[in-house]
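1. Predicted model follows, preceded by the sequence.
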Amino acid sequence: MENASEGVPGENYGALEGGTTEENSSSSILDLTSYQLHDLDGVELPPSLVELDLTANRLSALDPRISLLSHLKKLSLRQNLFEDAGVEPISRWDSISGLEEMVLRDNKLTKIPDVSIFKSLLVFDVSFNEISSLSGLCKVSNTLKELYVSKNEVTKMEELGHLHELQILELGSNRLRIMENLQNLTLLQELWLGRNRIKAVDLCGLKCIKKISLQSNRLTSMLGFQECVALEELYLSHNGIAKMDGLSTLVNLRILDVSSNKLTAVNDIANLTRLEDLWLNDNQIASLEGIDVAVSGSRETLTTIYLEHNPCASSPNYTATLRQIFPNLQQIDSDMFP
């Protein structure tokens, strides 16, 4: 968020002491982050505002003057005390229907608020609330590109099918057990599902996705990523995976994190010629023997490898052996090289 000049202490301008806005009458950005405000009394809201940031205050009700800010594109109410009733009026504020970014992260919401009037919405963030269902997402504009609903209590992936433009979906730290209803999200680039209860991978035919996180779930297999040929980053740590398979088609993969699983060997990544980071720590890999063949495709590209907390990390000449196999390594475990 851009900041401009400081507000004038004791005057009805820009905010409070230290509040930031632009100096002239056409000011477009107002940042009132971390002033512990209970309301906006005494705060001027210039009619030309394009961005209003009210992060980290004590607000529980919306100032009705916000409804008059017809140029507003970004509104952040992050880290306040809003409950469902406190944000309900926004569903009727037609004058700000051009809003493109709405942040309600870290409040006390129990349901997806009605934002159906925002026909140009691009970013919608309701993470860190108490939301138990995605019911209501069907009313969110199909223009949406980024949706964040992490750290809630959601149990089912639903009402996503109309979001054809979605590029980032964050549903980490919920109570999801099944991956589903993703088949229409054909432009999705990033899918974040860490810290759920998912047992199997089902990407519903998505092929263009570049980043996937399924860390801290209940996976026992890597199968399910074969068609994701555009994938560049894959995070699967803290699961119960015993075998590396289903990865040979992921020729664009740059980062692979399979740490803290039950792996006993390195397999199925010899074809990966772009791999830069390989995290294998905290597994049960007994020996370095054969690792040169297993990771042969990325022998030149690999710059970081983690193998600590495996039996093989106690091998004689552990570091020297890895540096000999992978000549461009810059990091082995926590050791950096010039």
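-> Structure received.
2. contacts and neighbour counts: CA atoms only from here.
-> Fine.
3. neighbours of the closest residue to residue 280 other than its chain neighbours, just the number please.
-> Computed as C-alpha to C-alpha, 6 or more residues apart in numbering, the closest residue to residue 280 that is not its neighbour in sequence is residue 259, at 4.5 Å. Under the neighbour criterion other C-alpha atoms under 10 Å, residue 259 is assigned a count of 24.
4. Test my guess that residue 259 contacts residue 234.
-> No - between residue 259 and residue 234 there is no contact, the gap being 11.4 Å when judged by C-alpha atoms under 8 Å.
5. Could you measure from the residue nearest to residue 96 when sequence neighbours are not counted over to residue 93?
-> With C-alpha to C-alpha, 6+ apart as the criterion, residue 96 has its nearest non-adjacent residue at 4.9 Å, and that residue is residue 70. Residue 70 sits at a distance of 10 Å from residue 93 (criterion: C-alpha to C-alpha, to the nearest Å).
6. what's the answer for residue 19, then?
-> Using C-alpha to C-alpha, we find residue 19 at a distance of 25 Å from residue 93.
7. now residue 244
-> The separation that residue 244 has from residue 93, given C-alpha to C-alpha, amounts to 52 Å.
8. likewise residue 51?
-> The separation that residue 51 has from residue 93, given C-alpha to C-alpha, amounts to 16 Å.
9. likewise residue 118?
-> For residue 118, the distance to residue 93 equals 9 Å [C-alpha to C-alpha].
10. The structure to be compared is supplied as follows:
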Amino acid sequence: MSTPKTKVEGEKHAEIGDAEDLDRAGESAPTVNEIMIIDPDTLELDLNHGRIGKMQNLEPLRNIERLYLRWNFIKKIENIETLTTLVELELYDNQITKIENLHTLVNLEMLDLSFNKIKEIEGLEHNLNLKKLFLSSNKIHKIKNVKHLKNLELLELGDNKLREIENIDGMTSLSHLYLGKNKIAKIQNLETLSNLRCLSLQSNRLKQIENLNDLVNLTELYLSENILTKIENLDNNIKLETLDLAQNKITIIENLEHLAELEELWMNDNDISDWASLQSLENNKKIATVYFERNPFSQDPMYRPKLRRIMPSLTQIDATLCR
């Protein structure tokens, strides 16, 4: 085990100090060896909230598999070339601007660089064993340089500056794809992702549900906070269990009768006013949870009893459990 030299306090990044203050103070952010006595045989090292300013003095870690450096003040990925046994590397919420110096980490399966200042996906040419790649909340404009990651199962690119879904064709191991909170205007270029189970495109600029016909293994689809007006083109997605269409401009419930596995339907904050269209949901025998609040029809005094008559399987309506 690695032994702490000092107690590291603070549970949130905002509570452990301002990075600009540290910059003004010069080299006041500690390095790894200043807060830990490293055990060379440790398999896992947790340096989260360490106020660390530089990655160094990690060479003694001969067997390290998991290295956690969340919520620090690191600006550069460096001095980790000897950590060839690493399986997981977390650098969430630092000040990193470039993906680099990972070429020797050939056993890496999970890399988390979310909440940094990265503008480009690069430097992963040798990390062929990656299964999970987290790059949310950066400044990335384009999906690229990931197609060679044939073992990748999860790709998280939410909260970036993407305008197009591209350059991920043929990634048949991908099961979870998160592209929420970008500027994407069209669902496209997903046809070859035959094993995709979860697709998130929340908070984009989508006007139409389209080009999902080949994603026959989808079980979760998140399309809230777009500008959709119609439920359509889900004919082949018969394995869907969760469908999120909240905060759109949909006026009618339709084209869901064939989704026999559907358990959760989120459609709050739309423009549905007519109860008649909800009658079609009586065919969805497994629906347990629905969110319909802030639709015009939800103002009906008999809102909850009517929903339960249509869908006897319900266990939750909006945020309230059924009794």
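-> Looks like it came in fine. Nothing here was measured: the structure is a model prediction, and the numbers come from that model.
11. just to revisit the earlier point, who has more neighbours, residue 118 and residue 93 of the first structure?
-> Neighbours were tallied for residue 118 of the first structure and for residue 93 using other C-alpha under 10 Å; the higher tally belongs to residue 118 (23 against 18).
12. counterpart of that one in the second structure?
-> Here residue 118 of the first structure is matched to residue 105 in the second structure, going by TM-score structural alignment.
13. quick one, what contacts the residue lying closest to its match once chain neighbours are set aside?
-> Setting aside the residues directly before and after it, residue 105 of the second structure is nearest to residue 84 in space (C-alpha to C-alpha, 6+ apart), at 4.9 Å. In this structure, residue 84 of the second structure makes contact with 104-107, judged by C-alpha atoms under 8 Å, 6 or more residues apart in numbering.
14. and the two most separated of these?
-> 104 and 107 (8.5 Å; C-alpha to C-alpha).
15. can you name the residues of the first structure that stretch 213-226 of the second structure overlays?
-> Against the first structure, stretch 213-226 of the second structure falls on residues 226-239 (TM-score structural alignment).
16. can you pull the contacts of residue 174 of the first structure?
-> For residue 174 of the first structure, the set of contacting residues under the criterion of C-alpha under 8 Å, 6+ apart consists of 150-155, 195-196.
17. what do we get in the second structure for it?
-> In the second structure, the residue paired with residue 174 of the first structure is residue 160, using TM-score structural alignment.
18. ok, and the closest non-adjacent residue to the aligned residue in the second structure for residue 160 of the first structure?
-> In the second structure, the residue paired with residue 160 of the first structure is residue 146, using TM-score structural alignment. Of all residues not flanking residue 146 of the second structure in the chain, residue 168 sits nearest, at 7.0 Å (C-alpha to C-alpha, 6+ apart).
19. any idea how far the one you found lies from residue 177 of the second structure?
-> Taken as C-alpha to C-alpha, the span from residue 168 of the second structure to residue 177 of the second structure is 10 Å.
20. does the spatially closest residue to residue 103 of the second structure that is not a sequence neighbour count as helix, strand or coil?
-> Residue nearest to residue 103 of the second structure in three dimensions, not counting chain neighbours: residue 126, with 5.3 Å by C-alpha to C-alpha, 6+ apart. In the three-state summary, residue 126 of the second structure is assigned as coil, counting by DSSP: H, G, I helix; E, B strand; the rest coil.
21. does residue 126 of the second structure really touch residue 109, like I thought?
-> No - shown here, residue 126 of the second structure and residue 109 do not form a contact pair, counting by C-alpha under 8 Å, at 11.7 Å.
22. Can you pick out the residue with more neighbours from those two?
-> residue 109 (20 against 16).
23. mind listing what the nearest residue to that one once chain neighbours are set aside touches?
-> Using C-alpha to C-alpha, 6+ apart and skipping residues adjacent in sequence, the residue nearest residue 109 of the second structure is residue 130, 4.0 Å away. When the contact criterion is C-alpha under 8 Å, 6+ apart, the partners of residue 130 of the second structure are 107-111, 149, 151-152.
24. Could you dump those into TSV with distance to residue 295 of the second structure and secondary structure added?
-> Output for those, formatted as TSV (distance: C-alpha to C-alpha, whole Å; DSSP: H, G, I helix; E, B strand; the rest coil):
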residue	distance to residue 295 of the second structure	secondary structure
107	50	coil
108	47	coil
109	44	coil
110	41	strand
111	41	strand
149	43	coil
151	42	coil
152	39	coil
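25. Of those, which is the nearest to residue 279 of the second structure?
-> residue 152 (41.2 Å).
26. Quick check: residue 207 of the first structure touching residue 226?
-> No - counting by C-alpha under 8 Å, residue 207 of the first structure sits too far from residue 226 to count as a contact (9.2 Å).
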